[in-house]
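Peer 1: What follows is a predicted structure for the sequence shown.
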Amino acid sequence: MRKKSLWTTLLAFMLTFGVLAACSNSTAGNEAANNTGNDGKNNDQEETDPGVVNVYTARHYDTDDAIYKNFEEETGIKVNVIKGEGDELMERLKREGEATEGDVFITADAGNLHKAKEAGLLQSIESETVNSNIAENLRDTDNKWVALTQRGRVIVYSKDRVDPSELSTYEDLANEKWKGKVLIRSSENIYNQSLMASFIELHGEEKAKEWAAGIVENMARDPKGGDTDQVKAIVAGEGDVAVANTYYVGRLLNSSDPEEVKVAEQVGVFFPNQDTTGAHFNISGAGLLKHAKNEDNAIKFLEYMTGTDAQGAFAEGNNEYPANAEVEASETLKAWGDYTKQDIPMAVLGENNADAVKLFNEVGWK
């Protein structure tokens, strides 16, 4: 299959040559302007210079860099990458305003994408290709952003101390039987904010607040660290269950570090709420920047990133669930079995964010 051969190519690229990020914005254009094409036309003519696309991204994965490289090889369009944290990049874009060189913004979580939209940083993506690649519930209601990958926020448990038959729902983690056994990140974490936002959408604020208060009562320790730290804390015996994103477990299982693999092999992955609302899934995604100078190239880039080749590479290289329904998940993710997802548009996770933060503060979730 085509996507398999692309993944092989990308993997070879990452292992053999490494990845070049944060390239110059001008080199490709200057070289093209000083050369004459084979058709006798001067390459400073716009139609013979494929130009650049400038990508501001909060994703920091070798897989992404390899996908950018393949896009360059297929289109001739130079990808200039500017990396940073999501909030940091949004602040930079606000400062730059109309003078920005940015064309595309990529970040994790629908909540962050909503923030970028509300800040007036994005414009509508006008592309039938993107719309056909990605289902409507994985796109902004105004097409200001589109999902690139999906990740489930699931229950991770100790295989030694927890029988998976004891697990059922997120709500059950607030049950007294889990007192002192629950590990989870801070309420400042956008993943938890979006999980809470989904509860508000599905159950209303009162029940969402009750759940959050119950989790605070059952925490094994004050929240600290990232999702990987929660998984490692299970193995260290600090708690029995954790709430974490699937790709963190997948990354540990496929790590080149034997100790990380050993950690992952001692925990199980459970998709909660399969008989009720379904498991919470979130996304990473991309938006077309409002003041993009290379809009046509940015659209081509987004079409490529949502297409089957790039989506297959995301799945195999980073153990994230594809956003394109035509692409299969990695073997690691398939091994965890089938699941049902929450049936809510990703956009509501951002729309309910402020209420989620308010409820966390009210129950004292640090």
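Peer 2: Right, received. Where do you want to start?
Peer 1: contacts, neighbours, all on C-alpha from now
Peer 2: Will do.
Peer 1: Check the gap between the most centrally placed residue in the chain and A315 for me.
Peer 2: With distances taken as Cα atoms, centre = their mean, the chain has S284 as the residue nearest its mean C-alpha position (2.6 Å). Noted for S284: a distance of 13 Å to A315, by Cα to Cα, to the nearest Å.
Peer 1: for comparison:
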Amino acid sequence: MRRSTRPLVAWTAVVAALAATVSGCGFLGLGGDAPGDLQVYSARHYDLEQAFVDFEKDTGLKVDFIYGDDSELLERLKAEGDETPADLFVTVDAGNLWNAAHQGELAPVDSEVLEASVPAEYQDPENRWFGLALRARTVAYNPDAVDPAEFDTQDTYAGLGDPKWKGRLCMRDSTEAYTQSLVASLIDLHGRERAQEIVQGWMDNDVDIMSNDILLLEALDAGTCDVALVNHYYYARELADNPDLDVKLFWASQDGAGTHVNLSGAGIVKSSDAPEKAQRLLEWLASDGQEEFVGDNHEFPVNPSVQPDDLVASFGDFKKMPINAEAYGQLNTEAVDLLAEVGYE
């Protein structure tokens, strides 16, 4: 395995940074220095404020933010307990949604709007969280170096362990929820032994590990890597900025289980001081604000009445692997252990 250099951020530094954010003026807010009507803990960073600006215009409610990693924000909620200022928890991973609910941090919601807007497969059976956007983790490749006919259409992820890909692969690091949930989905689909064989196959092909999807796409475009696994919306954002990007997408495993997808979603914090307002925000994001929420970041909407933006729609329809949030949450530790066991950093 080859690993690209990246800076390491200590947990204490992250906590200190978050603490500094809430000292003094309180939050990263849209409504000035005064605390807003709603406080959102969000692991989803990209273009989030614009969607909430529209919510503020529509409702007159001010929204403030704390940003961080999914697991960091969940630990913060648990540490703050009943004293947390958070009203809504927004995460970018179905496993983390499940964990937040399982650990008692999210409140059940009775909402006809949410039931009508979010398909049952993308919400908690006990109504503690609701998916808001879909992101596919699939194959990207350099078309000058790869004929898409080379890919295994039955199990594309496993097929990347074929020796023909040796020295040609680059992937995201093991600390990311995207990597962990992909591996958890492989464990859920194939069992631990087979999933480990798949990841070991990547390692045997001398995979180059990088710290973010943008670096992966840049490596593909530059020809220093032939094939990568990326979230589709990173590709869409790069393509929007550079229409000449020398990278193509391939929908994985279309003759098999389908392409791995994950959820960006939210739930109302159990200790919220404003649960009715938080529910209003959650409902808005799933209905009237859905197009704005997903469009700026080129994600797929969960609301079936909302269409993806034109660029994402141009990627074509594809078969999605069913999302098992409980499995992603329960198998996360096993996925992390598996990655460590094979030396995937």
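Peer 2: Cool, got the structure. Note that the structure is predicted; figures quoted are calculated from it, not measured.
Peer 1: Report the TM-score for the pair.
Peer 2: Comparison of the two superposed chains (TM-score structural alignment, normalised by the length of the second structure) gives a TM-score of 0.86, and 316 aligned residues with a Cα RMSD of 2.0 Å.
Peer 1: returning to what we had before: now do the SS call for the residue nearest to the centre of the first structure.
Peer 2: Reducing the assignment to helix, strand or coil with DSSP: H, G, I helix; E, B strand; the rest coil, the entry for S284 of the first structure is strand.
Peer 1: For the residue mapped onto it from the second structure, give its distance to E334 of the second structure.
Peer 2: Residue mapping for S284 of the first structure onto the second structure gives S264, with TM-score structural alignment as the criterion. Distance, S264 of the second structure to E334 of the second structure, by Cα to Cα: 22 Å.
Peer 1: same check, this time on V183 of the second structure
Peer 2: With the distance defined as Cα to Cα, V183 of the second structure ends up 9 Å from E334 of the second structure.
Peer 1: same thing with P119 of the second structure?
Peer 2: As it turns out, when the distance is counted by Cα to Cα, P119 of the second structure lies 29 Å from E334 of the second structure.
Peer 1: higher neighbour count, the two?
Peer 2: Looking at P119 of the second structure and E334 with other Cα atoms under 10 Å, you find the greater number of neighbours at E334, namely 17 against 14.
Peer 1: For the residue lying closest to the more buried one once chain neighbours are set aside, give me its contacts.
Peer 2: With Cα to Cα, 6 or more residues apart in numbering as the criterion, E334 of the second structure has its nearest non-adjacent residue at 7.5 Å, and that residue is A184. A184 of the second structure makes contacts with A327, Y328, L331, N332, E334, A335, as judged by Cα atoms under 8 Å, 6 or more residues apart in numbering.
Peer 1: Who wins on neighbours among the residues you listed?
Peer 2: If you count neighbours using other Cα under 10 Å, the busiest of the contacts of A184 of the second structure is Y328, which has 30 neighbours.
Peer 1: which residues of the first structure does the strand ranked longest in the second structure align to?
Peer 2: Longest strand of the second structure, by residue count under DSSP state E: strand 130-141. Aligned using TM-score structural alignment, strand 130-141 of the second structure spans residues 146-157 in the first structure.
Peer 1: Now the matching stretch on the second structure. Mean distance?
Peer 2: Per the superposition on the second structure, stretch 146-157 of the first structure and its aligned residues are separated by 0.6 Å on average (mean Cα distance after the TM-score superposition for the first structure).
Peer 1: which one in the first structure is aligned with E218 of the second structure?
Peer 2: Residue correspondence to the first structure (TM-score structural alignment): E218 of the second structure is matched to K232.
Peer 1: Spit out the contact partners of the closest residue to that match other than its chain neighbours.
Peer 2: For K232 of the first structure, ignoring the flanking residues on the chain, the nearest one in space by Cα to Cα, 6+ apart is V263 at 6.5 Å. V263 of the first structure sits next to V231, K232, V235, L252 when contact means Cα under 8 Å, 6+ apart.
Peer 1: What is the neighbour count of the second one?
Peer 2: For K232 of the first structure, the neighbour count with other Cα under 10 Å is 19.
Peer 1: Nearest residue to the equivalent of N137 of the first structure over in the second structure in space, please, no chain neighbours.
Peer 2: For N137 of the first structure, the aligned position in the second structure is E121, judged by TM-score structural alignment. Taking Cα to Cα, 6+ apart as the measure, E121 of the second structure lies nearest to I323, with 7.5 Å between them; neighbours along the chain are not counted.
Peer 1: what does A325 of the first structure give?
Peer 2: If you skip the residues right next to it in sequence, A325 of the first structure has I134 as its closest partner in space, 7.3 Å away by Cα to Cα, 6+ apart.
Peer 1: Map A274 of the second structure across to the first structure for me.
Peer 2: Structural correspondence for A274 of the second structure with respect to the first structure (TM-score structural alignment): N294.
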